[in-house]
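J.: mind looking at a prediction? Sequence and model below.
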Amino acid sequence: MKFKPLHDRLLLKPMTAETKTKAGIIIPDTAQEKPMQGEVIAVGKGKRMEDGSLHQLDVKVGDKVLYGKWSGTEVKLDGVDHVILKEEDLFGILG
């Protein structure tokens, strides 16, 4: 399925949460934290400013980003979990 976000929205694929601690203890699914990192899969054209100009987004497809734990809307596309959110919900790009 093709999906193109509108305006200043992004489509992210959340990175999987760790299932083991560094000491080797397995974390059950019910105790795992929601992922806060993801890979940008698709980006919109940008944010429309009050004067009508288009402000390009600072992220691009393939960037690894950090976002808020409860940010965005979770969706399932082609059986894969994704998150749709606005660029302003991102904390930064991971290098």
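T.: Structure received.

J.: going forward, measure contacts between C-alpha atoms and count neighbours the same way
T.: Noted.

J.: please, which helix or strand holds the residue most central in space within the chain?
T.: Centroid-nearest residue in the chain, with Cα atoms, centre = their mean: L12, separated by 3.3 Å. Element membership for L12 (DSSP states H and E) is strand 9-14.

J.: what residues does that strand touch?
T.: 5, 35-44, 46, 81-87 (Cα atoms under 8 Å, 6 or more residues apart in numbering).

J.: ok, how many other residues are close to the residue nearest to P5 when sequence neighbours are not counted?
T.: With sequence-adjacent residues excluded and distances taken as Cα to Cα, 6 or more residues apart in numbering, P5 is closest to G44, at 4.7 Å. Close neighbours of G44, defined as other Cα atoms under 10 Å, add up to 18.

J.: take this one as well and set it beside the first:
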Amino acid sequence: MANNNQVKPLHDRVIVKPAPAEDKTAGGIIIPDTAKEKPQRGIVLAAGPGKKDEPVTVKQGDRILYGKYAGTEFQFEGEQVLIMRESDILAIV
């Protein structure tokens, strides 16, 4: 994300860049685009300050796991990113 037009999430929101979908299985079978699953991991691009008495525990650059249907997708500077609540994050990897 560029510094001059950076999006700043509010409260307990986090902006995440999803990891690319897998192209092959562990056995080496190539997965077609129509059968690829939505990734459930990504990298935190930005995090809000948190709620009044609950600061956000993730920070920029953290690799995270999140729920399958977590967040809202949007385009920012040509990249597909997600914005979600910190409570949708399952773990920091």
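T.: Okay, I see it. Since the model is a prediction, treat every value here as computed from it, not as a measurement.

J.: just give me the match in structure 2 for the residue nearest to the centre of structure 1.
T.: Taking TM-score structural alignment, L12 of structure 1 has V16 as its aligned residue in structure 2.

J.: now its match: how far from Q80 of structure 2?
T.: Here the criterion is Cα to Cα, to the nearest Å. By it, V16 of structure 2 lies 9 Å from Q80 of structure 2.

J.: one more: L10 of structure 2?
T.: Noted for L10 of structure 2: a distance of 19 Å to Q80 of structure 2, by Cα to Cα.

J.: for G28 of structure 2, same thing?
T.: 27 Å.

J.: before we move on, what about D88 of structure 2?
T.: Separation of D88 of structure 2 from Q80 of structure 2 (Cα to Cα) stands at 18 Å.

J.: who has more neighbours out of those two?
T.: D88 (16 against 12).

J.: ok so, going back, and the residue nearest to P5 of structure 1, what's its match in structure 2?
T.: Using TM-score structural alignment, the partner of G44 of structure 1 in structure 2 is G48.
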